[in-house]
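**Q** Need a 3D model of the sequence below.
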Amino acid sequence: MTAATESTVLPERITRFPFPFPRDVYRYSTNVEPAGTRTETAAGGWGEHPVDIDGFYVDELADRARVLAADPDRFQALPHMDIAQWDAMVTLMRMLAEAYPRTFALDRDGDVWRWSNVALDLEQAFAYGQAATLPEPPLLYIGRQIQEDVVLLDQRDGALWGDAGLVTSAADWSLRFDVGMSFLQIHGPVPRIHTEGVIGRAQSFLLGLQAGQRYRRTNWTLTVDRRLDTATETYPEWGRDRRLLAEGPLDDVGHRLHLRVEVQHLIRLGASGALMFLIRTYLLPFDEIALVPEWADRLYRVLEELPEDMADYKGITRTREPGLKWLREYGGVCP
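**A** The predicted structure is shown next:
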């Protein structure tokens, strides 16, 4: 497939894709900005709502249910995070009802709350803080109804701690392994961010967030096929795909190799004081990126220039060169 002409009508999955590169060179940075405003791109725009519902909603929630059925430990919550779970659930319900009032509703009558999710045909009455009024823990209950992964960070001793979460779309990491670690420990393996002071600045910024404040940032990697679950636990299922893609025909790269973008929202909860970290994963294959010539060219420049240590950490050492070659030969990019 070659790059499209200006008259091409792009599908919504492309026009709403959060293309993450503002320049031809990528380095780790805090790169945070206030949430809830639209970011314009060469194909359209994204970012109006911190919780994003799109055409993949039902399919991605079915995928989450499948992962949880096979591995219930993708949900983790230390005992002291009960209040934060309730706080996160109600906050997410309010955000959904505000952004998509035709699909979601949250009402309250005294101590009784009523939640409605038309898309999944769900109705639930509950009493805040009373576990018996929900079919499962609060974070797990609402997590089954959003496309985002969610991690709750407790704040104590002048640091942040990843003490609860529901993560079924991890990009080669494990919530089971990370739960209970500090923010600095969780990011320990990431190259350059410690020597360049990025992680220290990030934690200082997060510690200063006030109740209700919302910020966002993006992150990215490459994934073979449209697979959300690339957690450490399932590496035997997907790890070899990178080698097989690199050794296979170049024609396959365009539809199999995906740019994987995370839109990460950081929200300070009010009642508990916890920090809610939302991670929404978007996937777009190279042959659809090539339909937006500006994206194809920018992606090529970023991949070509990316230092080896960063490419290795992102797990793209094997797939980078096939991606570059495909963009040159089929994607309309002139080096």
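
**Q** For the rest of this, base every contact and every neighbour count on C-alpha atoms.
**A** Noted.

**Q** quick one: what helix or strand has the nearest residue to residue 314 once chain neighbours are set aside in it?
**A** Nearest in space to residue 314, with sequence neighbours left out and distances taken as CA to CA, 6 or more residues apart in numbering, is residue 221 at 5.9 Å. Following DSSP states H and E, one finds residue 221 within strand 214-224.

**Q** other SSEs contacting that strand?
**A** Here strand 214-224 touches strand 33-34, helix 235-247, strand 257-268, going by 3 or more CA pairs under 8 Å, 6 or more residues apart in numbering; DSSP states H and E.

**Q** please give me the structure for this one as well, since I'd like to look at both together:
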Amino acid sequence: MTVQFNPNENMHDQFHYQNSEEAIARFPFPFPEDSYMYSVNIEPASSKPNTIFEHWFDVDEHYVTEMNERRLILEKDPKRCIVMPHMRQASWDFLEMVMLHYSENYPEHFQLQRDGLNWHWINQPLNIDVHFIFGDAESLDIDPFEFISRQFQGDVALLDQRDGDLFMDAGMITGPADWSLNFDAGMSFKQWHAPVPQLAHNLGVFERALKFLLNIQVGQPYRRLNWTMTINPRMDTSSETYHLWGHERAMVTTENAGEMVHLRVELQMMPRLAISNALLFSIRTYLISLNDLCRNPAWAKRLHRVIRDLPDPIAEYKGINEYREPLVQWLSQFDQPEA
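**A** This is a model prediction of the structure:
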């Protein structure tokens, strides 16, 4: 797939964001059934051509937009990128993984030349052309994790594995769904998942999920989809910026729901880093307005049933309760009984 970037998008203030026909068709609709209950839903990350699952790391038409948004967010809040000192090897592991996959899968946009430890990296969409020594942070003039994360589409957490647990000890999180890296940094797996309803009091689910993640092997990544909803095509819905977007939930009506409400789907990728043994947890977020999503009649009907019947604790956790009634009313037009 040849990626055509949209250069005129904006994901804050005066929003200007649009999915092409191709982007709508490949959107990862997350509901296989007419009802939803929280589950781990992890699967092997096998390739599926012509979908978002074709490559380990999906790059699409919003790449330049999202990288510009990341730059603007970091200018205001540098703590969106945190790297603990012991994560230096994992940072280089992650840089190598991204450069190899991007250059192999999107050679028209990214090129990597290696001569021993002397590397030459070209990122054409962002006008980056740099020679550096692999393993030498001074040759980059920036931490290697931050350097490559500023070019990686999606949020990133590097999980250090020790003492039979996983710890969020490095991250670049500029587009979170109502959470904060600054708060979660250094936490264990159970600690940062504690707010999830129906899992918080079920230690067995945590223990099985953690045991599974601890045993992910190099070259055998896994993935899962997660979802929520966002008002307006706003990527940054962090806890720190709640004052900028929280009030927008009260603005949804039966007249504007299709334009304002966006389904937000995260493709969470989990590969093992070879040298450091850290686990990469990448969060690639896709946004689509309900106007665009409901052009697919099957999706529209199913989404109505999912939101209508969503258990209250999950609806509250995902922040939907405040506008759930007008949303369900708007969606009901696509799920009428046959005459």
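
**Q** hang on, the earlier thing: my guess is the residue nearest to residue 314 of structure 1 contacts residue 317. True?
**A** No: using CA atoms under 8 Å, residue 221 of structure 1 makes no contact with residue 317, being 10.8 Å away.

**Q** What lines up with residue 137 of structure 1 in structure 2?
**A** Under the alignment (TM-score structural alignment), residue 137 of structure 1 pairs with residue 143 in structure 2.

**Q** likewise residue 295 of structure 1?
**A** Matched to structure 2 by TM-score structural alignment, residue 295 of structure 1 sits across from residue 299.

**Q** how much space is there between its match and residue 30 of structure 2?
**A** 10 Å (CA to CA, to the nearest Å).

**Q** sorry, back to before: out of the helices and strands packed on strand 214-224 of structure 1, deepest packed?
**A** strand 257-268 (a mean of 23; mean count of other CA atoms under 10 Å).

**Q** Over which residues of structure 2 does it lie when aligned?
**A** Counting by TM-score structural alignment, strand 257-268 of structure 1 corresponds to 261-272 in structure 2.

**Q** One more: stretch 110-123 of structure 1?
**A** Going by TM-score structural alignment: stretch 110-123 of structure 1 matches residues 116-129.

**Q** Now find how far off-centre that stretch is within its chain.
**A** How far stretch 116-129 of structure 2 lies from its chain's middle: 24 Å, per CA atoms, centre = their mean, to the nearest Å.

**Q** Stretch 308-325 of structure 2 too?
**A** Worked out by CA atoms, centre = their mean, stretch 308-325 of structure 2 lies 21 Å from the chain centre.

**Q** residues in structure 1 matched by that stretch, start to end?
**A** Aligned using TM-score structural alignment, stretch 308-325 of structure 2 spans residues 304-321 in structure 1.

**Q** ok, residues contacting the matching stretch?
**A** With CA atoms under 8 Å, 6 or more residues apart in numbering as the test, stretch 304-321 of structure 1 has contacts from 25-26, 190-191, 221-222, 242-243, 245-246, 257, 303, 324.

**Q** run the last query once more with 10 Å
**A** By CA atoms under 10 Å, 6 or more residues apart in numbering, the residues outside stretch 304-321 of structure 1 that reach it are 24-28, 171-172, 189-192, 220-224, 239, 241-247, 253, 257, 298, 300, 303, 323-324, 326-327, 335.

**Q** Also stretch 200-208 of structure 2?
**A** The contact list for stretch 200-208 of structure 2, computed with CA under 10 Å, 6+ apart, reads 39-40, 165, 189-191, 193-195, 198-199, 209-214.

**Q** Can you mark which positions in stretch 172-183 of structure 2 are buried?
**A** Across stretch 172-183 of structure 2, burial judged by 16 or more other CA atoms under 10 Å covers 172-181.

**Q** Look at residue 62 of structure 1 and give its secondary structure.
**A** helix (DSSP: H, G, I helix; E, B strand; the rest coil).

**Q** got the residue ranges for the strands in the stretch 51-200 of structure 2?
**A** Along the stretch 51-200 of structure 2, the segments classed as strands by DSSP state E, counting those that start in this stretch run 81-83, 110-115, 118-123, 128-133, 155-162, 165-172.

**Q** count of neighbours near the counterpart of residue 185 of structure 1 in structure 2?
**A** Using TM-score structural alignment, the partner of residue 185 of structure 1 in structure 2 is residue 191. Residues near residue 191 of structure 2, counting by other CA atoms under 10 Å, number 12.

**Q** just residue 282 of structure 2 next, same as before
**A** If we define neighbours as other CA under 10 Å, then residue 282 of structure 2 has 24 of them.

**Q** Fine by me, thanks again.
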